[in-house]
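S.K.: How does the following fold in three dimensions:
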Amino acid sequence: MPDISTTMIIVLCVAAAAAGWIDAVVGGGGLLLLPALLLGLPANVPLTHALGTNKAVAIVGTTGAAVTFARKAPVDVRVALRIGAAATAGAAGGALLAGAFRKETMTPVIMVVLLLVAAFVIFRPAFGAAPASGPVTRRRVVAAILLAGLGIGFYDGLIGPGTGTFLVLSLTALLHLDLLTASATAKIVNAGTNAGALAVFAFQGAVLWQLAALMAAFNLAGGMAGARLALKKGSGFVRMVLLTVVCALVVKLGLEQWA
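M.R.: Down below sits the predicted model:
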């Protein structure tokens, strides 16, 4: 593990707990976790090590939240696992190409998409309030596997910001889920994207395992606490946090792009 002060390790652990909470409720914990690692690690630590350590921490909290949700929320685990398997493959492919990709070229596009998402959620208050009646068709499941699985999984391995949020929105729209069930399903899928990217980073030796293990314990505690609160508060609470995270992500990407 690189030479990091005790104070900075404490800060990173607190950030990991907060990121786990955010990620469990609606996704987007990487908004806090990855910047904290980039600021907290010594300057001589390669960027890929921050990315790999971020995935090693996040997968623990995401998996813990997924288990908590699956026990109490009406999640179709079979469908979620099928989407998650596709997401694992997509994220691995994205991680392989991450070193050759310039994030700056995509940031403005991502910001526009997020602003449209925020406007849609604000002006469509019924979106995700309740599931549609009737079973989910096979065509919708296939669309979710391709878009939420392969597509968003590839994005997570390649860039990452807002993956959980995009998963919640796409699953709500494609599978006609309420926001709470979509968030629960997204945790299972997100565990797959983290696993795919982590496998690549681990193979490349780009994971600080000792630091990751310590931060992962705090991330797990935050993730399970967030999942329990989301189950208690319901879709309205998830909607409020969703809008907050989307706005925060737009601001963060804007500062990175033009500050």
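
S.K.: Please make it C-alpha for all contacts and neighbour counts, starting now.
M.R.: Noted.

S.K.: quick one: contacts of the helix or strand hosting Gly164?
M.R.: In this structure, Gly164 sits in helix 163-175 according to DSSP states H and E. Identification of contacts with helix 163-175 by CA atoms under 8 Å, 6 or more residues apart in numbering yields 23, 26-28, 128, 136, 140-141, 143-144, 147-148, 152-153, 155-156, 177-179, 182-183, 185-187, 190, 242, 245-246.

S.K.: hmm, try it at 7 Å
M.R.: By CA atoms under 7 Å, 6 or more residues apart in numbering, the list of residues contacting helix 163-175 from outside reads 23, 26-28, 128, 136, 140-141, 144, 148, 152, 156, 177-179, 182-183, 186, 190.

S.K.: in the protein, which spans are helices?
M.R.: 6-26, 30-40, 47-72, 77-97, 107-123, 138-144, 152-158, 163-175, 179-203, 209-233, 235-258 (DSSP state H).

S.K.: Select, out of these, the one closest to Ala132.
M.R.: Among those, the nearest to Ala132 by CA to CA is helix 163-175 (8.7 Å).

S.K.: buried stuff in the closest one?
M.R.: 163-175 (16 or more other CA atoms under 10 Å).

S.K.: That one to helix 235-258, inter-axis angle?
M.R.: Helix 163-175 runs at 130 degrees relative to helix 235-258, counting by axes from the mean of the first three to the mean of the last three CA atoms, to 10 degrees.

S.K.: that older thread, can you give the distance of the helix holding Gly164 from its chain's centre?
M.R.: Remark: helix 163-175 is offset 11 Å from the chain centroid, using CA atoms, centre = their mean, to the nearest Å.

S.K.: okay, the angle between that helix and helix 30-40?
M.R.: Using the same axes, to 10 degrees: helix 163-175 against helix 30-40 is 160 degrees.

S.K.: what about the closest residue to Leu242 other than its chain neighbours, neighbour count?
M.R.: Nearest residue to Leu242, sequence neighbours excluded (CA to CA, 6 or more residues apart in numbering): Val26, at 5.8 Å. Val26 has 35 neighbouring residues, counting by other CA atoms under 10 Å.

S.K.: Let's see this one next, to set against the first:
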Amino acid sequence: MMSGLEEIQLSTIVLVVVAGFAAGWVDAVVGGGGLLQLPALLMVPGITPVQALATNKMGSIFGTTTSAITYFRRARPDLRTAVPMALVALVGSFGGAMLAAFLPASVFKPIIIVALVAVAIFTAFRPTVGTLTKLRYTGHRHYGTAGAIGLVIGFYDGLIGPGTGSFLIIAMVTLLGYSFLGASAKAKIVNMATNFGALVFFLPNGSLLWGLGLILGGANMVGGYLGSRMAITRGSTFIRVVFLAVVGALIVKLGYDVWVENIR
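M.R.: Predicted structure coming up:
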């Protein structure tokens, strides 16, 4: 079993770096970078699925942290909503990672596909949704809804993972009334917490490949910084377009996974 970088060829490391950069960029704009990053890690010779998941979380936390800081400095998201939501999501993510050890993700994938298709149709045919922030609730109802979103999607991130940022954004746009830009800024703070929650579960069992994870994290940081700056500059319309593209890719990816699992 591999323990670091000593058995990995340079071409494979380059592939991981490119995937990490692209994943960081996508995650910073709309989430869903795991679609690029995790498959690249699974191509590393000798790596186990658990090692890939743990190393993926380590790389992602560098990127989401960089994006969160960039959004905070330039977009000033409301921390009164984002921080409690992130704390609840961290607990949910840890619980999801625990359940992932016992319950196969294939049980949930068909449900996720249906949800993604509904999200894509809703977003495509409601072009004004997410253009401006028009909060649906105030006070305890607002924070209670935000906490519920964080718990459910945090749990999903620990259990399955791909598309967590996208789910966070669409939930905050449709259920809370934020613009795509405002939702994306808060989603990075919450996503940072979900990555950390899952990583805390993986750390004690020695699954993390530190050398590869640090390289992946560096690539994620660069992609996350550039992606968040572009999203802030281009605004909600740009984020909406990228969001639809990523959700479409998620539908194809999860649909293919279900098809492969059913023909085995």
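
S.K.: circling back: pull out the buried residues from the contacts of helix 163-175 of structure 1.
M.R.: 23, 26-28, 128, 141, 144, 148, 152, 156, 177-179, 182-183, 186, 190.

S.K.: Tell me, how many residues neighbour Arg126 of structure 2?
M.R.: 10.

S.K.: how far away is it from Leu36 of structure 2?
M.R.: 28 Å (CA to CA, to the nearest Å).

S.K.: Then Gly211 of structure 2?
M.R.: Taking CA to CA, one finds Gly211 of structure 2 at 19 Å from Leu36 of structure 2.

S.K.: cool, and Ala97 of structure 2?
M.R.: Relative to Leu36 of structure 2, Ala97 of structure 2 is positioned 20 Å away (criterion: CA to CA).

S.K.: more crowded one of those two?
M.R.: Ranked by neighbour count (other CA under 10 Å), Ala97 of structure 2 and Leu36 place Ala97 first, with 25 against 19.

S.K.: so who does the counterpart of the more buried one in structure 1 touch?
M.R.: Aligned by TM-score structural alignment, Ala97 of structure 2 pairs with Ala95 of structure 1. Taking CA under 7 Å, 6+ apart, we find Ala95 of structure 1 in contact with 157-158, 197, 200.

S.K.: Map Pro77 of structure 2 across to structure 1 for me.
M.R.: Using TM-score structural alignment, Pro77 of structure 2 lines up with Val75 in structure 1.

S.K.: Surely its match and Thr181 touch.
M.R.: Yes - Val75 of structure 1 lies in contact with Thr181 (CA atoms under 7 Å); the separation is 6.2 Å.

S.K.: Between these two, tell me which one has more neighbours.
M.R.: Ranked by neighbour count (other CA under 10 Å), Val75 of structure 1 and Thr181 place Thr181 first, with 26 against 21.

S.K.: Please determine how far that one is located from Val77 of structure 1.
M.R.: If you measure Thr181 of structure 1 against Val77 of structure 1 using CA to CA, the figure is 11 Å.

S.K.: so what's the residue nearest to Leu242 of structure 1 up against?
M.R.: Counting by CA under 7 Å, 6+ apart, the residues that Val26 of structure 1 touches are 164-165, 168, 183, 238, 241-242.

S.K.: 6 Å instead, please
M.R.: 165, 183, 242 (CA atoms under 6 Å, 6 or more residues apart in numbering).

S.K.: what number of residues lie near Pro135 of structure 1?
M.R.: With other CA under 10 Å as criterion, Pro135 of structure 1 counts 8.

S.K.: now the match of Pro77 of structure 2: how far from Leu96 of structure 1?
M.R.: Applying CA to CA, the value for Val75 of structure 1 to Leu96 of structure 1 is 31 Å.

S.K.: With Arg71 of structure 1 instead?
M.R.: Counting by CA to CA, the gap from Arg71 of structure 1 to Leu96 of structure 1 is 34 Å.

S.K.: Of these two, give the one with the bigger neighbour count.
M.R.: Between Arg71 of structure 1 and Leu96, counting by other CA under 10 Å, Leu96 is the more crowded of the two (16 against 9).

S.K.: what's the closest non-adjacent residue to that one?
M.R.: Nearest non-adjacent residue to Leu96 of structure 1, counting by CA to CA, 6+ apart: Val200, 6.8 Å away.

S.K.: same deal with Ala19 of structure 2?
M.R.: In this structure, Ala19 of structure 2 finds its nearest non-sequential neighbour in Gln37, 5.2 Å apart by CA to CA, 6+ apart.

S.K.: what's the neighbour count on the equivalent of that neighbour over in structure 1?
M.R.: Gln37 of structure 2 maps onto Leu33 in structure 1 when the alignment is built from TM-score structural alignment. Neighbour count of Leu33 of structure 1, defined by other CA under 10 Å: 27.

S.K.: how close does Leu33 of structure 1 get to Met215 of structure 1?
M.R.: Look at Leu33 of structure 1 and Met215 of structure 1: by CA to CA, they are 10 Å apart.

S.K.: I'm done for today, thanks for sticking with me.
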